[in-house]
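Visitor: Any chance you could fold what I've pasted below:
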Amino acid sequence: MASWDEDGIRARIREMAAQDPERKRFGARTHQYALAPQLPETEIRTFEVSHGIALPGETGPSSRRSATARPGPRTA
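Guide: Take a look at the predicted model:
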């Protein structure tokens, strides 16, 4: 499995935002190319325990926290 490149992903999101100042790409007006705050490892672990699952962790805890913070529709 390829390693997680958090800095590269954040750079790409910044590039995409710069190329779409009017937010015309699908979903851009909703997510505004903004990342949600990272979840603490304790919150991820609590979720895993309460659902009886183990989220992929082979790339390290920081990637699991970052993966929760992708641009996307806000539901709250």
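Visitor: C-alpha only now, for contacts and for neighbours.
Guide: OK.
Visitor: biggest helix in the protein, by residue count?
Guide: helix 6-19 (DSSP state H).
Visitor: Now do the buried residues in the following helix or strand past it.
Guide: Using DSSP states H and E, the next helix or strand after helix 6-19 towards the C-terminus is helix 28-31. For helix 28-31, burial by neighbour count (16 or more other CA atoms under 10 Å) applies to 28, 31.
Visitor: For the comparison step, fold the sequence that follows:
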Amino acid sequence: MESWDEGAVRARIREMAARDPERERFGADTHRYELAPRLAEAEIRAFEESHGIELPMEYRSVVAEVGRH
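Guide: From the prediction side, this is the model:
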């Protein structure tokens, strides 16, 4: 499983937000270049169980190590 550098990801998001102050890029009006807090492993498992799915490991690592929208 890939490990994410939360600081680097958040810095890149800040750069992207600075280049799009009017939030004109697709989806920017919704996500506003912001991430919600990281999820604990128990929260991820609970989501998977309640929806009867298994998230891809890459996505699990992002929401666990960086955050989510």
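Visitor: how big's the offset between the longest helix of the first structure and the second structure?
Guide: Compared with the second structure after fitting, helix 6-19 of the first structure deviates on average by 0.7 Å (mean CA distance after the TM-score superposition for the first structure).
Visitor: can you give me the offset of that helix from its chain's centre?
Guide: 12 Å (CA atoms, centre = their mean, to the nearest Å).
Visitor: just stretch 33-48 of the first structure next, same as before
Guide: Chain-centre distance of stretch 33-48 of the first structure: 9 Å, with CA atoms, centre = their mean.
Visitor: Same question for stretch 10-22 of the second structure.
Guide: 15 Å.
Visitor: same check, this time on stretch 36-55 of the first structure
Guide: 14 Å.
Visitor: Between its first and last residues, how far does it reach?
Guide: In stretch 36-55 of the first structure, first residue to last residue: 19 Å (CA to CA, to the nearest Å).
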